[in-house]
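J.: With the sequence up front, the predicted model follows.
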Amino acid sequence: MAATAMASSTDIRYGPEDPTLSKPWKGLIDGKTGYLYYWNPETNITQYERPIISLKASSAAPDKSLSSSVQKSSQGGHKANDDDDRYNRGSNSGSVKVASGTGSYQSARSRSDHLRDDLIVKASSGLGLFSSKVAESGLSADSYRRQHDITVTGDNVPQPFTSFEATGFPSEILREVYHAGFSTPTPIQAQSWPIALQGSDVVAIAKTGSGKTLGYLIPGFTHIKKRHNNPKLGPTVLVLSPTRELATQIQNETAKFGKSSKISCTCLYGGAPKGPQLRDLDRGVDVVVATPGRLNDILEMRRVSLRQVSYLVLDEADRMLDMGFEPQIRKIVKEVPTTRQTLMYTATWPKEVRRIAADLLVKPVQINIGNVDELAANKAITQYVEVLSPVEKHRRLEQILRSQEPGSKIIIFCSTKKMCDQLARNLTRQFDAAAIHGDKSQGERDHVLSQFRTGRSPVLVATDVAARGLDIKDIRVVINFDFPTGIEDYVHRIGRTGRAGATGVAFTFFCDKDAKHASDLVKVLNGANQCVPVEIRDLALCGNGMGKAKRQWGSGPSIRNGGHFGSYDSVYGGRGSNRYGAHRSRSPNRNLV
């Protein structure tokens, strides 16, 4: 594909200038997803990971060797599967750091021939060869951990697996991994896999979208094969999850990556008939994924035994405690043998989570991705906070929605179920919006999520039931119509976008009743290198209501970014005029939106 053809495509455009990018590589942006990838005009190779600059003379050597492998494998002529989430794979931590000029080299790929079976076979050997070259070049375990902001505490900590070949996983599992488009383990996978495989208890603290699900599932598959249990007598692996949505996603990942290993799984969650779930248990399953409430119901019915469970996972532990599930969790754990391996995954590390970890785990190895003591937002998300009066919010919301590309997936968060339904009704005719909250039946929620995933209802209006654990690909924009009740929920809400290497945008409407959150919000914005509106900074300093903010109600909403005020249309180059001057946003992510 010629440069002109690539640049002129309606779906592809050049990325922002990056002087740190090695020549002759150029950054490109997929217009449909917003994902950044890289193109070498000399070899006509594209790849989704930042090309690494060679430690010595030539940066092209590894590119050419792998490019050759890719180009040879491209001659099979198979068509790429458009439904494959090929943009949303790879190292999350590494992908986020692409913007700051680090990132890790992974397999080069031909854009038009991305996931062919013959490429998968070649990648199986090619990646291992390149990984060994990286190791030979002096990339030690400590260097890898520093590069990906990993800290590990505990006894007998093994080195991270920086390639899939180093894991020793069975070939059938590796085939599933390559077929899904993964090229290297994410940081949480790289460090948690060797620890889990040696039988240690694990506490893993990492943000959502970091690849933690496979971090515990694949060692769980290996554990199942070693135990040789009879699944009709009960599961070997039990995964507890806070929400129905997350539980079903874990079940889907289990089915996807455990299929070739003949791993059986069922999902137990409330709001759905018990009959099919009980029939699955009667037939026998290796893995049970469950929400605490429904699992307790079935335990009380004496329809499942947990006596064979020797691999217990608490996923989104902080969220389960937030939702009041601690009594149910403790009741379930009493049914599980004490001679078990326990893995706890959490996005935050408050005292409540520390306490239950101390009670349920034995000498765990703790893995931290990033700073555990600070609540941090994903730096791949551009955050805009707008100080508005309540009456301005509806008009501003419609402005933002109209400015988006048709079909862009957008989540709008509200604080109440009533407002959620009201907003969805008001927006449905013009924007194909749908609502999801705790009062919806499971059938209604499944239908709404299906419509949202497929793009038939690209605008989802939600309460915090969708803020954590909901993993939907290529969400471009998050809008906080109401500010959440705490800063942790703010971080988790906006974290629905900017996942696994994608860029994202979050808009937040801030009113006088939210003033108590101004100080925490400033810390999160500063920590993610975002611009802080003057009004929010003033509120954080004075700690008072809106009276002291430098804001005149009725003058129209404003955005503070790059040192200039302007309407949304002005900042993004739309048709609207800039009341405060002709300046455009100087945000480095402007072209990615």
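T.: Received it, and whenever you're ready, just let me know what you need.

J.: switch to C-alpha atoms for all contacts and neighbour counts from now on
T.: Will do.

J.: longest single helix anywhere in the protein?
T.: Secondary structure of the chain per DSSP state H: the longest helix is helix 117-136.

J.: name the helices or strands packed onto that one?
T.: helix 61-73, helix 171-179 (3 or more CA pairs under 8 Å, 6 or more residues apart in numbering; DSSP states H and E).

J.: gap between that helix and the chain center?
T.: 26 Å (CA atoms, centre = their mean, to the nearest Å).

J.: Which of the residues in the helix or strand following that helix are classified as buried?
T.: For helix 117-136, the following helix or strand on the C-terminal side (DSSP states H and E) is helix 141-147. Residues of helix 141-147 classed as buried by neighbour count (16 or more other CA atoms under 10 Å): 141, 144, 145, 147.

J.: Would you mark the buried spots in the longest helix of the chain?
T.: Buried positions in helix 117-136, judged by neighbour count with 16+ other CA under 10 Å: 119, 120, 123, 124, 126, 127, 128, 130, 131.

J.: Also stretch 477-486?
T.: 477, 478, 479, 480, 481, 482, 483, 484.

J.: Need these in a markdown table (columns: secondary structure and distance to residue 340).
T.: Formatted as a markdown table, those follow (DSSP: H, G, I helix; E, B strand; the rest coil; distance: CA to CA, whole Å):
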| residue | secondary structure | distance to residue 340 |
| --- | --- | --- |
| 477 | strand | 42 |
| 478 | strand | 40 |
| 479 | strand | 42 |
| 480 | strand | 42 |
| 481 | coil | 44 |
| 482 | coil | 43 |
| 483 | coil | 41 |
| 484 | coil | 38 |
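
J.: then this one, side by side with the first:
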Amino acid sequence: MGGGRWNNDRDGGRTNSEIDWTIPTSRDERLEVELFGNGNTGINFSKYEDIPVEATGDNIPPHITSFDEVKLTEIIKNSITLAGYDKPTPVQKYAIPIIIGRRDVMACAQTGSGKTAAFLVPILNQIYESGPRPPPANISGKRKHFPLGLVLAPTRELATQIYDEARKFAYRSRMRPAVVYGGSNIVDQMRELDRGCHLLVATPGRLVDMLGRGKIGLHNCRYLVLDEADRMLDMGFEPQIRRIVQEDTMPPTGERQTLMFSATFPKEIQILARDFLSNYIFLAVGRVGSTSENIFQKIVWVEEHDKRSYLLDLLQASNFSDPSAESLTLVFVETKKGADMLEEYLHQMGYPVTSIHGDRTQREREEALRRFRAGKAPILVATAVAARGLDIPHVKHVINFDLPGDVEEYVHRIGRTGRMGNLGLATSFFNSKNINLVRDLVSLLVEANQELPPWLDDMFSEARYSGGGSRRAGSTKGRFSGGFGARDYRQTPSSGSARNNGSSNRPGSYGGNYGNYGGNYNSSSYNSANNVSSNDPDWWDK
């Protein structure tokens, strides 16, 4: 982490006030190769140009079209160049000037759209310009740290990913990022904090632990980021977040700058999030490459006892023997036990497979992800822990072996493929256990110009006749209509939806010519098969 390059005092910011933090420190070629050696590969920048962005709120600063249009420190500009960022992505074009303008933000943007840099660049730039802050007066605790900024993330993997990105933008600076998360040795993490902590990336549970131990104080925290905010607020983290933000020493709403990012922002979560924001700007940012063009979604009827056989048929169409193919397959299951059992089965069948779930140690999870990314185990069986936030290039196929319980989780799962403007495929096994998804799934598929299996269309009709409203084709009021996964509820106060269960009387199987997808998937007819019109609303563009 280049420890020798930092002002390494134990109070995370007690540096000589005469030191100008905007002046870069000397180069460290070894660290430079470590941080930027691979450059910014895999991004199809041409796909960024036409992605729509909606910004709502008061006095919205104008967006930028290049990094030169905002005043950035030499440190940040140097890191942007080394990272290979040719031009700002849509979320960066809007978020960077808004954050530099000291405004709060709620942004609906997919992982893979450049949102991590969208908040790190302006936050760290402001930290460099402001310099260090002295620790609060009359605070006991010799080894207590007072970070200037805090980034909260729901999973260890996402926290580590953000930390790695922060290290890039901290290169040649005196600002030191640190990361703390559960499932790893807390003593080691506290020892790492003692080397300095100006920007802290944390999972909520471990941070609450650190606050309780008196290791961290939030008195000086002027920047708060909640990444994957809807997941943290919706999945049980709300009490911990309220403890961190409202019941400790963090500056109150309005004094600190608060930024929330996620791929979906349902109305209920937006209302909940108001408690943490002040006069915020809502951004709905397009995905890098639309689903209708870049992700081919296929829903197939597969009974529970046929799933393994059907999965083998799909995997046989992939070339896992060629390490240069850069073709990774991500298989989602619902339970930890299910992940272990499916991994063991695929291993016995001779497939190069690994798995990841919440009961694995941090070292096991990191090793599994490392092998998967490197193509040594190009099949990863995962529970939902891997669905959120992980930015893994070259995932060509996402398979929902078990569909999730709600369509928002489906959105995040299939978002692991078709990234950075490249092509992807998502296959989902559907049966009578998934009836509750019918209406939302049909709405999503239709508005994304995807093929709708006849049996699923029939189920949708039965669900509609059994009560409740319809969000069928042509509707502009659907949850995913108009190209965005969330709208600013302040602009659409009457929005909302209800789910309804349909009939469970289904055909025994779904056949057709799907088994031949491997031959047509990369063909020239691939994009035209969806009959996409450039004027159609695109659900992914959010």
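T.: Arrived safely, thanks for sending. Only a predicted model underlies this, so the values are computations on that prediction, with no experimental measurement involved.

J.: Between the helices and strands packed on helix 117-136 of structure 1, which one is closest to residue 230 of structure 1.
T.: Among those, helix 171-179 comes nearest to residue 230 of structure 1, with 21.4 Å by CA to CA.

J.: Name the residues that touch the closest one?
T.: 115-117, 120, 123-124, 164, 218, 256-258, 260-261 (CA atoms under 8 Å, 6 or more residues apart in numbering).

J.: wait, which of the residues you listed is closest to residue 354 of structure 1?
T.: Using CA to CA, the contacts of helix 171-179 of structure 1 come closest to residue 354 of structure 1 at residue 218, 25.3 Å.

J.: ok, how many other residues are close to residue 281 of structure 2?
T.: 23 (other CA atoms under 10 Å).

J.: What lines up with it in structure 1?
T.: The equivalent of residue 281 of structure 2 in structure 1 is residue 365 (alignment by TM-score structural alignment).

J.: swap in residue 338 of structure 2?
T.: Per TM-score structural alignment, residue 338 of structure 2 is aligned with residue 419.

J.: same deal with residue 178 of structure 2?
T.: So, by TM-score structural alignment, residue 178 of structure 2 is matched to residue 266.

J.: Pretty sure that match sits against residue 277.
T.: Yes. Using CA atoms under 8 Å as the test, residue 266 of structure 1 is close enough to residue 277 to be in contact (6.9 Å).

J.: So the two - more neighbours on which side?
T.: Counted by other CA under 10 Å, residue 266 of structure 1 and residue 277 do not tie: residue 266 has more neighbours, with 25 against 15.

J.: ok but the more buried one is inside a strand, no?
T.: Yes. The assignment for residue 266 of structure 1 is a strand, going by DSSP: H, G, I helix; E, B strand; the rest coil.

J.: ok now do it, which residues does it touch?
T.: Residue 266 of structure 1 neighbours (CA under 8 Å, 6+ apart): 251, 277, 280, 281, 285, 287, 288, 289.

J.: just checking, what packs against the longest helix belonging to structure 2?
T.: In structure 2, taking DSSP H as the definition, the longest helix is helix 115-130. Counting contacts by 3+ CA pairs under 8 Å, 6+ apart, helix 115-130 of structure 2 packs against helix 74-83, helix 90-100, helix 156-169.

J.: in the second one, what's buried?
T.: Along helix 90-100 of structure 2, these residues count as buried under the neighbour rule (16+ other CA under 10 Å): 90, 91, 92, 93, 94, 95, 96, 97, 98, 99, 100.

J.: With the shortest one instead?
T.: By neighbour count, and taking 16+ other CA under 10 Å as the criterion, the buried residues in helix 74-83 of structure 2 are 74, 75, 76, 77, 78, 79, 80, 82, 83.

J.: just the longest one next, same as before
T.: Residues of helix 156-169 of structure 2 classed as buried by neighbour count (16+ other CA under 10 Å): 156-169.

J.: which residues are contacting that helix?
T.: So helix 156-169 of structure 2 is in contact with 1, 35-36, 75-76, 79-80, 83, 116-117, 120-121, 124, 152-153, 176-182, 201-203, 362, 366, 388-390, going by CA under 8 Å, 6+ apart.

J.: need the buried residues of helix 90-100 of structure 2 in TSV with distance to residue 355 of structure 2, can you?
T.: Listed next are the buried residues of helix 90-100 of structure 2 as TSV, based on distance: CA to CA, whole Å:
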residue	distance to residue 355 of structure 2
90	33
91	32
92	33
93	37
94	37
95	35
96	37
97	40
98	40
99	38
100	41
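
J.: Could you work out the most separated pair of those?
T.: 90 and 100 (16.0 Å).

J.: hmm, back to that, let me have the helices and strands packed on helix 115-130 of structure 2 in JSON lines, extended by distance to residue 58 of structure 2.
T.: Below are these laid out as JSON lines (distance: least, CA to CA, whole Å):
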{"stretch": "helix 74-83", "distance to residue 58 of structure 2": "28"}
{"stretch": "helix 90-100", "distance to residue 58 of structure 2": "11"}
{"stretch": "helix 156-169", "distance to residue 58 of structure 2": "29"}
